[in-house]
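Peer 1: the amino acid sequence is not available; the structure is as follows:
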């Protein structure tokens, strides 16, 4: 089966609901929010910044700030290429902006340009060693770049700086799985058991560890969330980390569909939305490599089983005739 076809099959499986798994059997369709749309406030802010940037009396520092703010709005609307242009313009006018290097590093990671990501995020941390977002994003970039030991070292430091933060524990777990899966799982379970608050991130941790069923997790979101924006944000996170769990277990069809569900809410500024693209690319590559390996094995087996024609021996008379002809 072609690897692209395999990916499409995965999407079809979950359109019948995440209920293909036992503990979500109550869902006919996966819970979804109305995808977020541009607000009138965002449109007004964009228009206002466009006008201000055309004024000749704006100094470079202020102009750099406006480019950064306009880039953030464009980023929140999913206009990432246009946002990147604004961020680059901002750095041209004011190069010492740690936050701008940080978000550019995330862009490079999303595009799997890991060398660019390392350089941008290193610059962010050089300018501001206390930039916690840049520190986390550097660990994630190293993780996706398969530099697991370095990623784990940074993720461990990042977690130690705020051990009550569930998201730091979650990413330390994913990275740790590539270093020592047993230790990572035991540590994550201990962190979960020692939680001291009701942060939604710990609900995600419980889902990842299967301490909470998918059905319970989704019901809690739907019964405790009061507006569509919050629902979209929580489902973006929930579907992403559930997809990673399925992916780690080798259940690619459900993982593919869940990553797509995570992106469907249009919560563009969330790292879970951004890195869904990276994860899907990794799955497609794994499926393609698996298919190519199966083809090679099949060809080798066919060659091994093919009948070999017996080699015909020339008689002495034929050999003499061939010699005479040659002369």
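Peer 2: Sure thing, it's come through. Here the structure is a predicted model, which is why all the values come from computation and not from measurement. Numbers count the residues shown, from 1 in each chain.
Peer 1: alpha carbons only for contacts and neighbour counts from here, please
Peer 2: OK.
Peer 1: neighbours of residue 320, how many?
Peer 2: Per other CA atoms under 10 Å, the neighbour tally for residue 320 reads 12.
Peer 1: please identify the helix or strand for it.
Peer 2: Per DSSP states H and E: residue 320 is located in helix 316-326.
Peer 1: which residues in the stretch 101-250 of the chain form strands?
Peer 2: Taking DSSP state E, counting those that start in this stretch, the stretch 101-250 of the chain contains no strands at all.
Peer 1: show me where it has its helices.
Peer 2: 114-127, 132-144, 148-161, 166-177, 181-193, 200-208, 214-224, 228-248 (DSSP state H, counting those that start in this stretch).
Peer 1: can you lay out those as a markdown table showing distance to residue 54?
Peer 2: Listed next are the helices of the stretch 101-250 of the chain as a markdown table, based on distance: least, CA to CA, whole Å:
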| stretch | distance to residue 54 |
| --- | --- |
| helix 114-127 | 29 |
| helix 132-144 | 31 |
| helix 148-161 | 41 |
| helix 166-177 | 41 |
| helix 181-193 | 52 |
| helix 200-208 | 43 |
| helix 214-224 | 45 |
| helix 228-248 | 33 |
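Peer 1: wait, which of the ones you listed is closest to residue 41?
Peer 2: Set against residue 41 and scored by CA to CA, those come closest in helix 228-248, at 14.9 Å.
Peer 1: let's bring in a second model and compare:
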């Protein structure tokens, strides 16, 4: 496994670039220009503020607009403002499942797991149809060190779209935390449902050990036609590479890949959100280990 990556990313990097790797692979890491706040998001915030200024909105309508404003705030990284809006939305309309879902997601990032469980339980009770609530509750249980309780949620999540490689990988991550041998068996079984040439299928091949890390990284730019598409792909790729190295106990390399995911600035992706959480958790574990050793 890799020992160090020693990645130094100049602040003035722009566009697509590659970075020599100091790892045992011969690949060159791919970089993208970090995503800026979309102008459309600023326009949308102005529009929503104008709607909220109207006096003829009932509680449900006002809750819906405030919720959408929270979604925009969340997508640009203004988490405190987003959190305020999601809580205000459910206060105005206690039946708004989507707002509870976002409250749960933000609580996971803050490691407030009891709050996450309550919010996501409420979201599913109010509307069991949105399948991503099952993913989010499974992730909450995973990071809350109760992965065995999250496995049923991920099984349901995968069953609703069994050919989705992201669902298959998250299913593997939870099962691997419970029973690694069974997790690999399930991963291989679920991989049989994949079809087509979707890039994310390579994530499953990587986790199966059927695709080398070098070949995986070298193919990251395939089919990419814009910096946004590249940044989004790299955010995902580097997060899952971080999780793979973490699984093998290579925490230093895992941290570096999680940092690379953060450099994309794709703030509305769960991979970006949880890359920061992963770094925080690893650093805490390392500090605790040092204290015990000292």
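Peer 2: Cool, got the structure. As the structure is a prediction and not an experimental result, all values here were calculated from the model.
Peer 1: residue 32 of the first structure: what's it in contact with?
Peer 2: Contacts of residue 32 of the first structure were listed using CA atoms under 8 Å, 6 or more residues apart in numbering, and they are 232, 235, 261, 265.
Peer 1: most neighbours among these, which one is it?
Peer 2: Going by other CA under 10 Å, residue 261 tops the contacts of residue 32 of the first structure with 25 neighbours.
Peer 1: what helices and strands are in contact with the strand or helix carrying that one?
Peer 2: Residue 261 of the first structure belongs to helix 252-263 when assigned by DSSP H and E. Other helices and strands packing on helix 252-263 of the first structure, by 3 or more CA pairs under 8 Å, 6 or more residues apart in numbering; DSSP states H and E, are helix 3-15, helix 228-248, helix 271-305.
Peer 1: please identify the deepest-packed of these.
Peer 2: Burial of those is given as mean neighbour count (mean count of other CA atoms under 10 Å); helix 228-248 ranks first at a mean of 22.
Peer 1: residue 244 of the first structure and residue 256 touch, don't they?
Peer 2: No: Residue 244 of the first structure is beyond contact range of residue 256, at 9.5 Å (criterion: CA atoms under 8 Å).
Peer 1: count of neighbours near residue 72 of the second structure?
Peer 2: 22.
Peer 1: and the spatially closest residue to it that is not a sequence neighbour, how many neighbours?
Peer 2: Spatially, and ignoring its direct neighbours in sequence, residue 72 of the second structure is nearest to residue 41 (6.4 Å; CA to CA, 6 or more residues apart in numbering). The local packing of residue 41 of the second structure (other CA under 10 Å) involves 15 other residues.
Peer 1: just the element for residue 41 of the second structure, please.
Peer 2: For residue 41 of the second structure, the element it lies in under DSSP H and E is helix 39-52.
Peer 1: which neighbouring elements make contact with that helix?
Peer 2: The elements that helix 39-52 of the second structure packs onto, with contact taken as 3+ CA pairs under 8 Å, 6+ apart, are helix 59-75.
Peer 1: report the distance from the helix it packs on to the chain centre.
Peer 2: Mean-position distance between helix 59-75 of the second structure and its chain equals 22 Å (CA atoms, centre = their mean, to the nearest Å).
Peer 1: check the mean deviation of it from the first structure.
Peer 2: Helix 59-75 of the second structure differs from its equivalent in the first structure by a mean of 1.2 Å after superposition (mean CA distance after the TM-score superposition for the first structure).
Peer 1: kindly report the same for stretch 274-293 of the second structure.
Peer 2: Between stretch 274-293 of the second structure and the aligned residues of the first structure, the post-superposition mean distance stands at 1.5 Å (mean CA distance after the TM-score superposition for the first structure).
Peer 1: what does that stretch contact?
Peer 2: Residues contacting stretch 274-293 of the second structure (CA under 8 Å, 6+ apart): 109, 239, 251, 255, 258-259, 261-262.
Peer 1: of all the residues you listed, which two lie farthest apart?
Peer 2: 109 and 251 (19.7 Å).
Peer 1: settle it for me: which of the two has more neighbours?
Peer 2: Shown here are residue 109 of the second structure and residue 251; by other CA under 10 Å, residue 251 has more neighbours (22 against 19).
Peer 1: wait, the residue nearest to residue 72 of the second structure sits on residue 74?
Peer 2: No: using CA under 8 Å, residue 41 of the second structure is not in contact with residue 74, being 10.6 Å away.
Peer 1: re earlier: redo the helices and strands packed on helix 252-263 of the first structure as JSON lines? Include distance to residue 141 of the first structure.
Peer 2: Compiled in JSON lines, these are given as follows (distance: least, CA to CA, whole Å):
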{"stretch": "helix 3-15", "distance to residue 141 of the first structure": "25"}
{"stretch": "helix 228-248", "distance to residue 141 of the first structure": "16"}
{"stretch": "helix 271-305", "distance to residue 141 of the first structure": "10"}
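Peer 1: for those helices, which one sits closest to residue 320 of the first structure?
Peer 2: Between residue 320 of the first structure and those, the shortest separation by CA to CA is 36.1 Å, and it involves helix 271-305.
Peer 1: report the distance from that closest one to the chain centre.
Peer 2: Chain-centre distance of helix 271-305 of the first structure: 18 Å, with CA atoms, centre = their mean.
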